[in-house]
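Asks: Can you look at this prediction? I've put the sequence above it.
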Amino acid sequence: MTAGIVDIVIDTPGERVANDYFDSIGLTDEWIRRRTGVAARWWMDPEVPLEDVAARVCAPLVARHGERVDIAALVVVSSSTGGKVPGIAQRVAKSAGLPTEVLAFDMNAACSGFVYGLITGLSLCRPAGAVIVCAVEAMSRLIHKNDRNTGCLFGDGTGAVLLEDRPEFRESSWHAGCDGDRADIMRGEIGGGIQLDGMQVYDRAVRTMSDTVKRLHADGIKSDVIIGHQANTRILQKIREEADIGDAVFVDCVEQFGNTSAASIPLALGTCVAEQSIPKAGRMTLVAYGAGEAWGGVTLDYDLTDATSPRPA
């Protein structure tokens, strides 16, 4: 597979919620920052359809590239859409301006969803073709906001990337896995809140993501950028210590967004592009761990030289 990331759009619609929101339940800003790294998160209006939010980041990619390349597929990743049938991908495709011939489908792999979507999208890229992978999450609709264990952790947001097959891109690689016997250590549903076994999640997240980075770099080809699922700064710091990352830029944007599940990696990547804190082109490794239990990582080339506006107009 010689496709890579060539453009990105991200968005955090709704209200920015700082840590002082949780003063009433006895969680201070200092405590939340020390335990999680989170300073604020964004919560959407609960009445806004997720397909509208997703279409807002996909539409600029279609407008910028739709006449230049054949966008053959759209993968929409989410664990917070609420409904089962129909999914939202077809409505996102229509609203974003994609033709009716496009392959569009939903995917749910919890916090690993964007990585799973990328692996799938890379396999769908044809020569001189392109695929959009979009992650959209409204975790505020799953949590109980006054839950001292989980209320302060999660935020909302969306991001979409364009994968394009280019001759100058090198082969991508991926590693993924799952263990259904551990499904109970993280679970949640609309209206039911989120329950998680904090210690098990921490240990498993560090172990699986560190191991995945090592496996992906075993061929000796190092990445310029490493972005892990933005769940918790302490988890990211431990991965940075245990994985062999060399001189790669290791990204931590937890402070700005909290845990946005599948949307966390594209939000972090788009933020780096906007802040010009990573090379404009090179190779990156993206790695995630989430409920299911599911984990995975992908290493691929990218060229974001022209991605100067990662936020929709």
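Replies: Arrived safely. A quick note: this is a predicted structure, and the numbers were derived from the prediction, not measured. Residues are numbered from 1 along each chain as shown.
Asks: from here on, contacts and neighbour counts on C-alpha atoms
Replies: OK.
Asks: by contact count, what packs against the top helix by length along the chain?
Replies: Taking DSSP state H as the criterion, the chain has its longest helix at helix 198-216. Under the contact definition 3 or more C-alpha pairs under 8 Å, 6 or more residues apart in numbering; DSSP states H and E, helix 198-216 sits against strand 173-178, helix 233-242, strand 281-290, strand 294-303.
Asks: and the third one, how far from the chain's centre?
Replies: On the basis of C-alpha atoms, centre = their mean, to the nearest Å, strand 281-290 is displaced by 10 Å from the centre of the chain it belongs to.
Asks: Other residues contacting it?
Replies: The contact list for strand 281-290, computed with C-alpha atoms under 8 Å, 6 or more residues apart in numbering, reads 109-112, 115, 186, 205, 208-209, 212-213, 216, 222-229, 261, 265, 295-305.
Asks: same deal with the second one?
Replies: By C-alpha under 8 Å, 6+ apart, the surrounding residues in contact with helix 233-242 are 35-38, 202, 205-207, 209-210, 228, 230, 250, 252, 254.
Asks: how about 10 Å then?
Replies: Applying C-alpha atoms under 10 Å, 6 or more residues apart in numbering, the contact partners of helix 233-242 are 33-38, 201-211, 213-214, 226-230, 245-246, 250-255, 258.
Asks: Gly82 is in contact with Gly192, isn't it?
Replies: No. Taking contacts as C-alpha atoms under 10 Å, Gly82 lies outside contact range of Gly192: 11.4 Å.
Asks: let's bring in a second model and compare:
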Amino acid sequence: MPGHPRRPKAVGVLGCGHHLPHDVVSNEPVAAAAGVLPGWIESRTGIRARRVAAEDEAASDLAVLAAERALANAGVSASALRLIIVATSTPDSPQPPTASLVQHRLGAANAAAFDVNAVCSGFVFGMETARRMIADGGLALVIGVDVYSRILDPADRRTAVLFGDGAGACVLGPVPPGRGIVSVGLSTYGGMHDRIRVPAGGSRIPPSKESLLAGEHYFTMDGRGVREFVTDELPRAVHLFLRDNGIDGADVRHLVPHQANLRMLEEIVPSLGLPRADVHYTVEDYGNTGAASVPVTMSEAGERFREGDLVLLAAFGGGMSIGLALLRW
């Protein structure tokens, strides 16, 4: 008789870690370059400081340090990994994938490694990719890392005041039934692709003297359009996601949102329908760290999670995109 298909194993977070660059940059120098007052930055964004990578630090350097801490926290050796996914929109270089550099430096010779780019939603997109790829067993390392300081125009107050550099990582692997990743919801809104972008540096506008002079290699953002997107789409996405999974919002114990802008989050979180959730923030001290913001915040908040707690990750970013993940801790 034919055998029954093997049921996918429960996959969950075995350990997390993060790394922020040593250099702390306050609002004063950022405000001076952007032509605003330091108090304006905090009043509009809630950000007091951010970390900035040193000149000799790239995305892979931050990723490796976060990965080592995640592996140590999980009690896992790099050689045991089956998969490494690096979520970033600021790789070391267009080629090779930053994940291959991370794999090499960790000594994870048994792991396949590749990058994903869903901008600030990238970590959740990477987590779901990893979950499906190890559903039959094995261990995966998912890293979110960005070094936005390399692509910001210091004079652009719409972007320069918001971002910092950092990396966060989680080890995924088998967990007991009923625990781990309950469900993930990924959405892309391609009609809004122009709200966040770096116009040049790819095959559409390759690097040239003209593109450099025009500032087309800088990160650009339609701030009002992004806020409208998050305000309109994130609450709708969260409500539908919880409904489709049969979850009452009151049962969610922790919310880890993308750390885009504290003031914006303070306005939007009440509309998500999570009356009992503790909301975890790191944006005040680290700024918006792109794909790193969710794993960095989860890594810092993890000691407050208790067995059985429902944890909701809510990421959003360029594309536009939304990544939601519900975990039973």
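Replies: Now that the structure is in, tell me what you want to look at. Given the structure is predicted, the values throughout are model-derived calculations rather than measurements.
Asks: returning to what we had before: any common contacting residues for Gly82 and Gly192 of structure 1?
Replies: Shared contacts of Gly82 of structure 1 and Gly192, counting by C-alpha under 10 Å, 6+ apart, come down to 141-142.
Asks: neighbour count winner among those two?
Replies: A direct count of neighbours by other C-alpha atoms under 10 Å for Gly82 of structure 1 and Gly192 places Gly82 higher, at 15 against 12.
Asks: quick one, which of the helices and strands packed on helix 198-216 of structure 1 is nearest to Ala130 of structure 1?
Replies: strand 294-303 (13.3 Å; C-alpha to C-alpha).
Asks: now for that closest one, which elements pack on it?
Replies: Contacting strand 294-303 of structure 1 under the criterion 3 or more C-alpha pairs under 10 Å, 6 or more residues apart in numbering; DSSP states H and E are the following elements: strand 3-11, helix 113-124, strand 156-165, strand 173-178, helix 198-216, strand 225-228, strand 281-290.
Asks: if we can go back for a sec, for Glu164 of structure 1, find the nearest of the helices and strands packed on helix 198-216 of structure 1.
Replies: Short answer: strand 294-303, nearest of those by C-alpha to C-alpha, at 9.4 Å.
Asks: Need the helices and strands packed on helix 198-216 of structure 1 in TSV (columns: distance to Asp52 of structure 1 and mean neighbour count).
Replies: Formatted as TSV, these follow (distance: least, C-alpha to C-alpha, whole Å; neighbours: other C-alpha atoms under 10 Å):
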stretch	distance to Asp52 of structure 1	mean neighbour count
strand 173-178	30	17
helix 233-242	30	18
strand 281-290	25	25
strand 294-303	27	24
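Asks: Would you mind putting the ones you listed into a markdown table with distance to Val76 of structure 1 alongside?
Replies: Below are those laid out as a markdown table (distance: least, C-alpha to C-alpha, whole Å):
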| stretch | distance to Val76 of structure 1 |
| --- | --- |
| strand 173-178 | 19 |
| helix 233-242 | 26 |
| strand 281-290 | 17 |
| strand 294-303 | 17 |
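Asks: Which one, of the ones you listed, ends up nearest to Thr28 of structure 1?
Replies: So among those, helix 233-242 is nearest, using C-alpha to C-alpha, at 17.1 Å.
Asks: do you know how far Arg33 of structure 1 is from Ala205 of structure 1?
Replies: Distance of Arg33 of structure 1 to Ala205 of structure 1, given as C-alpha to C-alpha, to the nearest Å: 19 Å.
Asks: Could you do Lys94 of structure 1 as well?
Replies: Relative to Ala205 of structure 1, Lys94 of structure 1 is positioned 36 Å away (C-alpha to C-alpha).
Asks: Same drill for the two, tell me which one is more crowded.
Replies: Per other C-alpha under 10 Å, whichever of Lys94 of structure 1 and Ala205 has more neighbours is Ala205, with 22 against 15.
Asks: what's the average distance of the longest helix of structure 1 to structure 2?
Replies: By mean C-alpha distance after the TM-score superposition for structure 1, the fitted helix 198-216 of structure 1 averages 1.5 Å away from its aligned residues in structure 2.
Asks: In that helix, which residues are buried?
Replies: Neighbour counts using 16 or more other C-alpha atoms under 10 Å place 201, 204-216 of helix 198-216 of structure 1 among the buried residues.
Asks: again with stretch 112-128 of structure 2
Replies: Quick answer for stretch 112-128 of structure 2 (16+ other C-alpha under 10 Å): 113-128.
Asks: and Ala74 of structure 2, what does it touch?
Replies: When contacts are counted by C-alpha under 10 Å, 6+ apart, Ala74 of structure 2 touches 13-17, 68, 170-173.
Asks: Distance of it relative to Arg253 of structure 2?
Replies: Ala74 of structure 2 is 23 Å from Arg253 of structure 2, by C-alpha to C-alpha.
Asks: OK, contacts around the counterpart of Ala54 of structure 2 in structure 1?
Replies: Matched to structure 1 by TM-score structural alignment, Ala54 of structure 2 sits across from Asp45. Counting by C-alpha under 10 Å, 6+ apart, Asp45 of structure 1 makes contact with 13-15, 138, 140-141.
Asks: aligned partner of Ala87 of structure 2 in structure 1?
Replies: By TM-score structural alignment, Ala87 of structure 2 lines up with Val77.
Asks: right, and that match touches Asn108 too?
Replies: Yes. Contact criterion C-alpha under 10 Å: Val77 of structure 1 and Asn108 qualify, at 5.7 Å.
Asks: Next, show the common contact partners of these two.
Replies: 114, 116-117, 135, 262.
Asks: which two in these are spaced the farthest apart?
Replies: Those two in the shared contacts of Val77 and Asn108 of structure 1 that are separated most widely, counting by C-alpha to C-alpha, are Tyr116 and Ala135, at 10.7 Å.
Asks: Can you work out which residues contact both of the two?
Replies: 75, 77, 107-108, 262.
Asks: Run through the helices of the stretch 1-150 of structure 2 in chain order.
Replies: Taking DSSP state H, counting those that start in this stretch as the test, the helices found in the stretch 1-150 of structure 2 are 27-34, 38-45, 59-74, 98-106, 122-133.
Asks: how about the first one: buried residues?
Replies: The reference is to helix 27-34 of structure 2. 27, 30-31, 33-34.
Asks: got those residues as TSV, with distance to Ala315 of structure 2 columns?
Replies: Converted to TSV, those look like this (distance: C-alpha to C-alpha, whole Å):
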residue	distance to Ala315 of structure 2
Asn27	25
Val30	26
Ala31	27
Ala33	29
Ala34	27
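Asks: Tell me the one of the residues you listed nearest Gly180 of structure 2?
Replies: Nearest to Gly180 of structure 2 among the buried residues of helix 27-34 of structure 2: Asn27, at 38.6 Å, using C-alpha to C-alpha.
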